[in-house]
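Asker: can't give you the sequence, but here's the structure:
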């Protein structure tokens, strides 16, 4: 009898242990499943980045908000300029005719609205571009200087002002390609001698005086060594651009610091179609001037530099490939502290590859905001898709028996493109993909068409009452849809 009771107690204890073991096993299994789900969901979330599809491209919703770049088709809301940290540099890649100019005009107007001076590099050098920018500057109360061979304002430019001899030599030497290192060294040596001589005699330092001194070289062999340099300077001085550099004293003419100190804007028309390598070389000269300006501002703290830092500037390089030099990355890496923000516009990645494949990667890594419009090159779209990166997702595999899908299968982690390479060729006019590094964002934007620029670009005279009415209509339209806006800046 006692043995039977002991057996019953033993069986009961065993049952309890089995139940507890099953509960513990179930709890551990559920915990592991829950933990894996959290990890999986975290991987799939990818900081909020989601895969984009044709539905996003086919969404044609437009923004009428004048404080927005456009409409986000993935977030289903306006993308405000305040959501984009443009101070961390910007890159726009887009085929001709797909809206780079619209993006540029939106950013330029937003910078002017926020009291940021603009420097615009325009390789087309069109009168319409000058009128549009000048009108925007006038509307927002900014003076504008014009560097253009056909738009006469009387402005002259002295890019040697404030430079030491080494910088003055570099300004010229970096502005065009040297195929032969020997002749490059000879030309550089000749420039050092001439510039030192001009300054020792307290003469005017300009492209014209440098050319005159080099041309006076009596030794025929020495002159042959620097024939390429002389020919290049002749191209500048004897072209229609020459009068813009023809100063009569070292105090005459403007440099970047002068223009920034006034809180003014600068249009640089390069007309590469009409002047080819000469126009591109002048563009590189201005680019190097910006690099030296950034250096001077950060070199020491004084009242002048402190004043310059209170006047931030944005620099827009349209068709950057025309004037791109490897020193550009130095400007981009270091100019943020000098309160300079860069906007670069190119038609394709080949524009950068032509200078250096390594430079392409550097420019992408140093641009926080990348706007990509229609691209068709297989190499380019593959690079861009990889730049956007991939996201984690779940891939379901089903078992098929005798041609019939079964309920059995497996689920595994897989990675897919956020934006498939084929999507870049399907972007429409006025659309772009926004890749933002921080905070991480991948989006498709329907870019807003600026009615302000449209109203101003057609005028040929100072702003009229009708011009202001057209612009006011844009403001009022936005004002009617928002409770609070920063409208006072339009007054």
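Answerer: In hand now; what should we look at? Not measured: the values here are computed from a predicted model.
Asker: Going by C-alpha atoms from here, please, whenever you check contacts or count neighbours.
Answerer: OK.
Asker: I'd like the distance from residue 309 to residue 289, if you could.
Answerer: 17 Å (Cα to Cα, to the nearest Å).
Asker: okay, those two: which has more neighbours?
Answerer: residue 289 (22 against 18; other Cα atoms under 10 Å).
Asker: Okay, and that one sits in which element?
Answerer: In the assignment (DSSP states H and E), residue 289 maps to helix 272-299.
Asker: Give me the buried stretch members for that helix, please.
Answerer: 272, 275, 277-294, 296-298 (16 or more other Cα atoms under 10 Å).
Asker: C-terminal to that helix, what's the next element?
Answerer: Next element after helix 272-299 (DSSP H and E): helix 303-309.
Asker: for that next one, packing partners?
Answerer: Where contact means 3 or more Cα pairs under 8 Å, 6 or more residues apart in numbering; DSSP states H and E, helix 303-309 is packed against helix 256-261, helix 272-299.
Asker: JSON lines for those, including distance to residue 140?
Answerer: Formatted as JSON lines, those follow (distance: least, Cα to Cα, whole Å):
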{"stretch": "helix 256-261", "distance to residue 140": "16"}
{"stretch": "helix 272-299", "distance to residue 140": "24"}
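Asker: Use this one as the comparison:
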């Protein structure tokens, strides 16, 4: 039996060797031209039977869209965003574009940046949308650096925008009349808070007399008798006197009899003291700039907003510290009076108050609170958050902080400002893992144990605000959706 098995094995091995080495094969190469696939016939196509409990998705509906067209849609959305929002810069980590919408700015904006951090360039970028879309812009610069208005005028010329400049150089400045518009109470409010008051009694006395004088000056009979068309600072000063009013009232045929009890109860010291303050302004080297010459170039904020002008007030707070403070407050009061005239007109009005701590007071907080519904986008800039702490009082800082939606923080050099901004952005919840080494078990072998705890952590540490380079900013927006980023500001020229 074993011999037969050996013979079979030898024959198999011999057969394999013969097939491998002593036979020839006719290898036929495949030619696709000679093998044509049958045409597809949907009527003759048999669908495999559906298995029990199987799922077959429905066929896609609608028109076919080539894959490449999806890129076009993305580009179109990005272009739409560029046309309707402000490209502020790019995220320094992912290089994603960071946009700010006009609607977000309508809830007001605060920019802080130490000297040389890039605050002025950031303001230019924020205003580019308004500049190119023919929206009115009012800029009040408390620093008074001539470089800013000169550069901005060049940008306005490039876009064919009407530019008006008021500055502390009489030969380069246009005239400005903040008293052209308003009822007598509105006009009184414009002027009463531009000065500081130490005693409420004298303020109340001056305020009552001032309101009465404006009421008289608005009478057509008074205009005809005194020979003026509009009230300006010079006209007011001439009339702001108890003696002048006592002589004028009887000549107005009873139309100004409301002034008689005011004259009878007026405090001469209070009236003369306020008159002296007004004369100090009018008799300065810049006093002539408040004369209304009726020239079309006289700055009239209501008219400029209607005409979509760009008005730049450059206030030299170094050379004229008291004057700059007074004028800044006057401009804000003028805007506050003008704002309600644009209710329901669907205008976007961009205002900038750079170095606003020069003229900061309750009046600027009122402007922020009350002009939003009239289409104002108020942008305030200062060097440090600490600049808004006046004589140790943080009231103004808290009011500005609580009433601004968009906050742009460039480099901050004061530690108190850094800490305030760090806390202001807020915190996030993070799970932190902890690995503990120890002995366990009967044999006391070394082992690792892992635990996780939920902790609150600041989005940005205080030092992050001090380490920002030129043109870098940390931006955070509260509404309509909280978002934040560390970005490189896009420069415009």
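Answerer: Received, thanks. Just so it is clear, the structure is predicted and the values come from calculations on it, not from any experiment.
Asker: follow-up on the earlier one: of the helices and strands packed on helix 303-309 of the first structure, which is nearest residue 111 of the first structure?
Answerer: Residue 111 of the first structure lies closest to helix 256-261 among those, at 14.2 Å (Cα to Cα).
Asker: In the second structure, point out the residues matching that closest one.
Answerer: Aligned using TM-score structural alignment, helix 256-261 of the first structure spans residues 301-306 in the second structure.
Asker: Tell me which stretches of the stretch 51-200 of the first structure form helices.
Answerer: 54-58, 100-113, 127-139, 165-173, 181-200 (DSSP state H, counting those that start in this stretch).
Asker: what would those look like in JSON lines with distance to residue 367 of the first structure and mean neighbour count?
Answerer: As requested, the helices of the stretch 51-200 of the first structure are exported to JSON lines (distance: least, Cα to Cα, whole Å; neighbours: other Cα atoms under 10 Å):
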{"stretch": "helix 54-58", "distance to residue 367 of the first structure": "24", "mean neighbour count": "14"}
{"stretch": "helix 100-113", "distance to residue 367 of the first structure": "15", "mean neighbour count": "20"}
{"stretch": "helix 127-139", "distance to residue 367 of the first structure": "24", "mean neighbour count": "20"}
{"stretch": "helix 165-173", "distance to residue 367 of the first structure": "25", "mean neighbour count": "18"}
{"stretch": "helix 181-200", "distance to residue 367 of the first structure": "33", "mean neighbour count": "16"}
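Asker: Quick one: closest of those to residue 349 of the first structure.
Answerer: helix 100-113 (14.6 Å).
Asker: For the closest one, give me the average deviation versus the second structure.
Answerer: For helix 100-113 of the first structure, the mean deviation from the second structure after alignment is 1.4 Å (mean Cα distance after the TM-score superposition for the first structure).
Asker: which stretch among the helices of the stretch 51-200 of the first structure comes nearest residue 391 of the first structure?
Answerer: helix 54-58 (17.3 Å).
Asker: Check which helix or strand the nearest residue to residue 57 of the first structure once chain neighbours are set aside maps to.
Answerer: Nearest non-adjacent residue to residue 57 of the first structure, counting by Cα to Cα, 6 or more residues apart in numbering: residue 427, 6.5 Å away. Under the criterion DSSP H and E, no helix or strand holds residue 427 of the first structure.
Asker: Specify the angle between the helix holding residue 289 of the first structure and helix 165-173 in degrees.
Answerer: 160 degrees (axes from the mean of the first three to the mean of the last three Cα atoms, to 10 degrees).
Asker: How far off centre is helix 272-299 of the first structure?
Answerer: Centroid separation for helix 272-299 of the first structure versus its chain: 17 Å, with Cα atoms, centre = their mean, to the nearest Å.
Asker: and that helix, what other elements does it pack with?
Answerer: Partner elements for helix 272-299 of the first structure (3+ Cα pairs under 8 Å, 6+ apart): helix 165-173, helix 227-237, helix 256-261, helix 303-309, helix 328-334.
Asker: tell me the average deviation of the following helix or strand past the shortest one from the second structure after fitting.
Answerer: Scanning forward in sequence from helix 256-261 of the first structure by DSSP H and E, the next helix or strand is strand 265-269. With mean Cα distance after the TM-score superposition for the first structure, strand 265-269 of the first structure departs from the second structure by a mean of 0.8 Å once superposed.
Asker: now strand 265-269 of the first structure: how far from the chain's centre is it?
Answerer: 17 Å.
Asker: what helices or strands is it leaning on?
Answerer: Strand 265-269 of the first structure packs on strand 117-122, helix 127-139, strand 144-147, going by 3+ Cα pairs under 8 Å, 6+ apart.
Asker: so which of those comes closest to residue 407 of the first structure?
Answerer: Of all those, strand 117-122 comes closest under Cα to Cα, at 62.2 Å.
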